Structure formats: structure tokens, C-alpha cells
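Q: here is a sequence with its predicted model. Questions after.
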Amino acid sequence: MKITTHRRGLLAGGALIAAPGLARAFPVRPIRLLVGFAPGGAADTVARLLAPGMGAALGQTVVVENRSGASGTNAAGAVAAAAADGHTILLSTLTHASNPHLFTGLAFDYAAAFAPITQAVLFPTILAVRKDFPARDMAEFLALARSRPEPVIYGTPGNATAQHMAGELLQLRTGIRLEHVPYRGGSEAARDLAGGVIEASFNSVGTVAPALAAGARPLVAVTAHRIPSLPDVPTGSECGIGDFVLSDICGLFAPAATPPDRVSRLQQAVVAALRMPEVQARLRSQETESIGSTPAEFTAFITAESARLGTLIRAAGIRLS
């Protein structure tokens, strides 16, 4: 891979003269990859999976740093304030698109502070019900939810997560009533689904897999296409529910003024890491889909998702407490 160099010059006698030895390659020091979530979670796992391959492609170490708290805004703020030279970047989730509508008074503007690099992965979301739930498919689930006086109780990894928003989106699209139970993580919600404590759960496929193995039943994929590991589970559109696509992601961002060639180089490094056989195998084992979109594609995606989620958040009255 060719490394683009940037020449600095000295103004002497009215002419711009290239200064020998001052042309600098990128990167010239380790890359700091900030993650806005705790070690061991899905975002942290993806970051640590990508870092070695990115480092090999860039010729520099990629150091993962966790700055958890405030739904990822702590890490985002640190990257927004960092030098725009490509050496400090952010790995975030779909919160990058929803946070602007959930937080006020931030020291940075999500729409203006970042240069999207790439959507690295997708965590496909499904709706699953406990094994004794009296609905065999999505049509029966909707009919039951409309007919009984009490709402269906569903669990998610937490308030204002992508999975919570999927539940709110289903209510808006179908008119049914659901009652949300936020957990402190997807695995806790999956555990209570397997144990019959909650009736249903919106969760990522990889996280809810133990509950499915214990008898919980998937009803619908909240994705544009069927999930390869669950080929018999229909999408929302196949169930007659329009615009019912909402799953979590991991994507990378640089400070807004980072030179485009450096953003492109970082994107290529992520794609190189995603193509590594051991990374592909690990992602498949975790039911995670690799993406590797271009900066332009990822910019368009984040812009569209932010507008869509903003409308959803206002309509559903979602707040962070």
C-alpha cells in the first residue's frame, strides 16, 4: 500500500521551497483508538479485534483506550477535541446517531465534530419470545398484543439502546403496546428471557444465542435481509411491517478536520483487518456482520440514521435518566 506524504515548505524569498527531511508519512506514532464503553462489551471487543490488523496495515501500533460513561459522549468529546491529524480516533455505536437527540449542553456538535471513517460491523437485532409464549410467528404476536389488555413485556440491553429503539419502532409501525424493561446489558436480558422472567426481548443475535439454545423463539429480524444463521426468521418487511430495520453498529470516526487522505488510509486499514481470516471467523462466531463501508457511504448512513432516530426519539418520548 502506498503511503501518501505531506510536504511542508519554508517561505524564502517569496517562493515556497520544500524543506528536505520535513516531508512526513502517516502515521508517525501509535494510533489511539478511544472506545466509549467498558472493557468486555461488544464495542470494546470489536475494537480489540480490529486493532492488531489495523496496526499491521498502518505500520504503527493501535492502542485501544476505554473512556466509558454518558452513553459514549466522554470518549466522543475527547476525540472531538483531539488534533485532527488521524492519530486519535473513535470507535462508537449507533449512539453516535442517537446521542445528539438525547443530550443537551455537550461541548461538541456530533454533526460537525467528526469525519466518519467506516462502519466496521453490524450487530443484527431480532425479537425473540420465551419458549412458552403463546405466539408462533409475528402475525400471532401482533394479534395477541392487540387483543390483550396488558402490554407485552420486553427486555433490552438498556434505555435508549438500539434494541430499545427497535421496540419503540415496532410500536409506532404497528400500534401495539409494549412495556420496556431496561437491563444493564444484553446478556442479562437474554438470561431473563431464557428463564421466563420477561416475555420477549429485542437483542443482538450473538447475545441472545444462549436463550435461543434454551428454547426461546426468534420471531422477526430487525434487518434489511434475513440473517444467514437464522434463515427461517423473516424480516419486518416480509411480515408486512414497513421500515422496520434497526440494528446496532460499530463505526470509526476521526476529528472533523482530519485530511481526507488520512481518513481514507484509516478506512483501508479497517478493511484490511476485517478481511483477515481470524477476524472473519471471530465475527461469525459472534453473529456479527462485517461491513467496511467507505467514508462517503458511512457519512450518508450516519446522517440518515440521525434524522430517523431523532424523529423516533421525539415520537416515543425516549429519555436518558
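A: Received it, and whenever you're ready, just let me know what you need.

Q: when you work out contacts or count neighbours from here on, use the C-alpha atoms and nothing else.
A: Fine.

Q: okay, which residue is most central for this structure?
A: Of all residues in the chain, the one closest to the mean position by Cα atoms, centre = their mean is residue 249, 2.1 Å from it.

Q: pretty sure that one sits against residue 118.
A: No - taking contacts as Cα atoms under 8 Å, residue 249 lies outside contact range of residue 118: 10.7 Å.

Q: contacts for the helix ranked longest in the chain?
A: Across the chain, the longest stretch assigned as helix under DSSP state H is helix 295-316. Outside helix 295-316, the residues that touch it by Cα atoms under 8 Å, 6 or more residues apart in numbering are 96-98, 100-102, 111, 115-119, 165, 168-169, 263-264, 267, 319.

Q: list the buried residues of it.
A: The neighbour-count check on helix 295-316 (16 or more other Cα atoms under 10 Å) flags 295, 298-299, 301-302, 305-306, 309-310, 312-313 as buried.

Q: so how far is that helix from its chain's centroid?
A: A distance of 12 Å separates the centroid of the chain from that of helix 295-316, by Cα atoms, centre = their mean, to the nearest Å.

Q: next: stretch 68-76.
A: 14 Å.

Q: could you work out the end-to-end span of that stretch for me?
A: 10 Å (Cα to Cα, to the nearest Å).

Q: take the one below as the second:
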Amino acid sequence: MHSIKWRRFLFASVVVLLLVVAACAQEEPAGDESEGDGGGAVEAKAPGRAVEFVVTTSPGGGSDVYARRMASIIEELDLSTVPWVVVNQEGGSGAVAMQYLHSKVGASNAVLITLNSVFTTPQLQDLPFASISEDFTPIASMALDAFALWANTDTWETYEEFEAEAKQRSLTVAGTGARQEDEVLLNLLVRAAGLKKVRYVPQEGGGDVAAQLAGGHVDFSLNNPSEGLPHYPDRLRPLVVFTPERMDAWPDVPTFEEVGLDAPELDYRQVRGIVGAPGMPEENQLWFEDIFRQVFESDQWQDALEEELLIGEFLVGDEFGDMLREYDELHTELMIDIGWVEED
């Protein structure tokens, strides 16, 4: 009797043990899968020290104005647990600033505000990186910035008057740096309008460009609205805008098409976006995305878009990465077209 009970007990124990082993075996793959994906979704994390907000221009340029405005909004709304410091690294048509950020591989606290020289300069200079889209961390697009042809108020009142004189003599134009975005637009304009060769005088940023024109030291400029506004309307006057439709703030200023410039490539915008250091940890990339999302949605930034005549454009992640690649390709085509680079 006891022997039968013992055998039954032993059999039951073996069955239970086998069931436990089987259950553990079934649970093991789930444990491996969790370990393989890092234990779940990556969570946003603030950097452990002050943010360096790198700017490619001197104080007063468009990028500098927007960077300082964003930093002010972040401070005013108490969005960040660490301070933000704007770092001007002007020079080399944006090369100085881009190399500065590129040297901070893996940094969790360094970002740069873009302008279109980030697409042209890597293709025109011998730099330790190939392109902004391949070698930096995309954070967010904040706005698109239009261009206008500006004149001193002591000179022409209309684009037609400007064009007539520019076909008779060689004028001078102030620009933000050799072979940057405004010189791209200049070459497209000279070709489309049939102007005489223009002498390009590089400056350290859009603020300096506007000051040179306001002081009468050059004949015209191709500035973003925000860069010319400090001298408007007393010293500077926009003669034409390079947009398909008139701007609400300047209903009397014609578009390039309205003045007879049949060249679709003149519809040219500046990308006001943010990129991070190469190899920025994903947790910090997500934190910056969230910070700039809150900035974009704030009343203060929406007011800035209206005041500075910007077009709001918020993209993050793969969408912004795709946008950077598209602009890299666009500028390659434009520079081949105007003879700055050779087609592969």
C-alpha cells in the first residue's frame, strides 16, 4: 500500500517537474527578445550639461536671430532642465561651425541651426564629412525662409528700374559668404534676367549684409526678410520676393514671376532647421525633438513666424532626414547648373 502511494507520489512529482521545465522553456524566447531590443522603447533624456546652440553666422544674421529667439522661448517657458548657450562660429561659409559640431562626435548637448550653406559648403570644400544629411543627427525643421531683393531707399523704387540699370552696368551685392545660398540665388537671377556680371562682396552674416546695404556701400542684397527688417522701411526697400505668391506682410511687393522672370528655380527657400552632433545618443535626440516641438507649438514661436515672415514647417525624425537629403540633392543640381561643381 505504501509502495503504491510512493510510486504515485513520485510519478506526480516528475509530471509537475516536467511541466515547470516546459513552461520555463516557453518563456525563455520572450526573455531573449526583450534583452535583444534593449528592454523596450528608448526614453527621452536631457543632456547632463549646458546645451551648445551653434550658429554659422555672426550676431545679427538670420540664423543668429532665430537661435537666440528659440533659446529665449525655451528659457521663458522653462522647457529645459539645463541652460542653453548660443555659440557663434562664423567663417568659411558655414564650414567653421559645421566642423566645430562634427568634432563633437557622440555629444549629447550640441546642436546647430541650419541655413542653406550646410548643403553647398560640404560639396565645395575639403571637409572631414560628406554632407549634412549623412553625417549629422536630424532633429527638427522649424521654418522655411523666403528671399527678397533689397535696395537702399535712396536708389530704385521698382524691380524694373533695378533690372534696367543692372543690364547697363556691373553692380555690387553684399552676401553672407562666398558660394552660399544667396550667391546661388544671385547666379540664377543673373542668368534669368540677363544682367551684367555682378561683383559679390562676402560678409560674415545676414545682419552685416543688411548693414552694408543700408549704409550705401553696395548696390543691393538678396536677404531673408528678417535680416532686412531692422532697416525697413527707413533705409531698405524690398523690390521683389522669390516666392510663387505675394507675401501677406508686403502686398505691394511683386513676385519674381510677376516681374517677368520665367525661371521656376527662383522659388528658393532657406531651411531653418536643427541638426545634432554626429552619433548623438537616441535618448538625447528624442529630448531635443520634444523641446523643439514645444517651441514650435508655443505662441511665442507662432508670433515669430508672423513677425519674421517665415513659413512654419515642423518635421522630425525620418521626415526631416528625408528633407535634408532632398535639399542636398537639389543643391547638387543647382551647383552643377551654374558651374560650381562637375557632374559625376
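A: Ah, there it is. If you're wondering where the values come from, they're calculated on a predicted model, not measured in any experiment.

Q: and the TM-score between them?
A: Superposed pair, TM-score by TM-score structural alignment, normalised by the length of structure 1: 0.75. Supporting alignment: 301 aligned residues with a Cα RMSD of 3.6 Å.

Q: in helices, which of the contacts of helix 295-316 of structure 1 appear?
A: Among the contacts of helix 295-316 of structure 1, DSSP H puts 96-98, 111, 165, 168-169, 263-264, 267 in helices.

Q: now the closest residue to residue 110 of structure 1 other than its chain neighbours: how far from residue 190 of structure 1?
A: Excluding the flanking residues, the one nearest residue 110 of structure 1 by Cα to Cα, 6 or more residues apart in numbering is residue 100, at 6.3 Å. Counting by Cα to Cα, the gap from residue 100 of structure 1 to residue 190 of structure 1 is 28 Å.

Q: compare those two and say which is more crowded by neighbours.
A: Shown here are residue 100 of structure 1 and residue 190; by other Cα atoms under 10 Å, residue 190 has more neighbours (31 against 19).

Q: number of nearby residues for residue 172 of structure 2?
A: 18.

Q: now do the same contact list for the residue mapped onto residue 60 of structure 1 from structure 2.
A: The criterion is TM-score structural alignment: under it, residue 60 of structure 1 has residue 81 as its aligned partner in structure 2. Contact partners of residue 81 of structure 2, counting by Cα under 8 Å, 6+ apart, are residue 46.

Q: what's the residue nearest to residue 110 of structure 1 aligned with over in structure 2?
A: Residue 100 of structure 1 maps onto residue 122 in structure 2, by TM-score structural alignment.

Q: structure 2: matching residues for the lengthiest strand in structure 1?
A: Longest strand of structure 1, by residue count under DSSP state E: strand 114-123. Under the alignment (TM-score structural alignment), strand 114-123 of structure 1 falls on residues 136-145 in structure 2.

Q: my read: residue 290 of structure 1 touches residue 123, true?
A: No - using Cα under 8 Å, residue 290 of structure 1 makes no contact with residue 123, being 9.1 Å away.

Q: looking at those two, which has the bigger crowd around it?
A: Set side by side, residue 290 of structure 1 and residue 123 show more neighbours around residue 123, with 25 against 20, by other Cα under 10 Å.

Q: now the common contact residues for residue 290 and residue 123 of structure 1.
A: With contacts taken as Cα under 8 Å, 6+ apart, residue 290 of structure 1 and residue 123 have no neighbour in common.

Q: what about residue 150 of structure 1, distance to residue 134 of structure 1?
A: Distance from residue 150 of structure 1 to residue 134 of structure 1, by Cα to Cα: 15 Å.

Q: err, residue 162 of structure 1, not the other one
A: Looking at residue 162 of structure 1 against residue 134 of structure 1, where the rule is Cα to Cα, the gap reads 26 Å.

Q: the two - which one has more neighbours?
A: Per other Cα under 10 Å, whichever of residue 162 of structure 1 and residue 134 has more neighbours is residue 162, with 26 against 12.

Q: ok, now which ones touch the counterpart of that one in structure 2?
A: Matched by TM-score structural alignment, residue 162 of structure 1 corresponds to residue 181 in structure 2. Neighbour list for residue 181 of structure 2: 115-117, 120, 270 [criterion: Cα under 8 Å, 6+ apart].

Q: hmm, which two among those residues are most spread apart?
A: Farthest apart among the contacts of residue 181 of structure 2 by Cα to Cα are 120 and 270. That separation is 12.2 Å.

Q: looking at those two, which one has more neighbours?
A: Relative neighbour count places residue 120 above the other of residue 120 of structure 2 and residue 270, with 26 against 19, counting by other Cα under 10 Å.

Q: and the gap between that one and residue 159 of structure 2?
A: 28 Å.

Q: do you know how far the residue nearest to residue 28 of structure 1 when sequence neighbours are not counted is from residue 213 of structure 1?
A: In space, and not counting its chain neighbours, residue 28 of structure 1 is closest to residue 60: 7.6 Å by Cα to Cα, 6+ apart. To residue 213 of structure 1, residue 60 of structure 1 is 41 Å away according to Cα to Cα.

Q: where along the stretch 51-200 of structure 1 do the strands fall?
A: 62-66, 88-92, 114-123, 125-129, 152-156, 178-182, 200-204 (DSSP state E, counting those that start in this stretch).

Q: and the third one, how far from structure 2 on average?
A: So that's strand 114-123 of structure 1. Its aligned residues in structure 2 lie a mean 2.4 Å from strand 114-123 of structure 1 after superposition (mean Cα distance after the TM-score superposition for structure 1).
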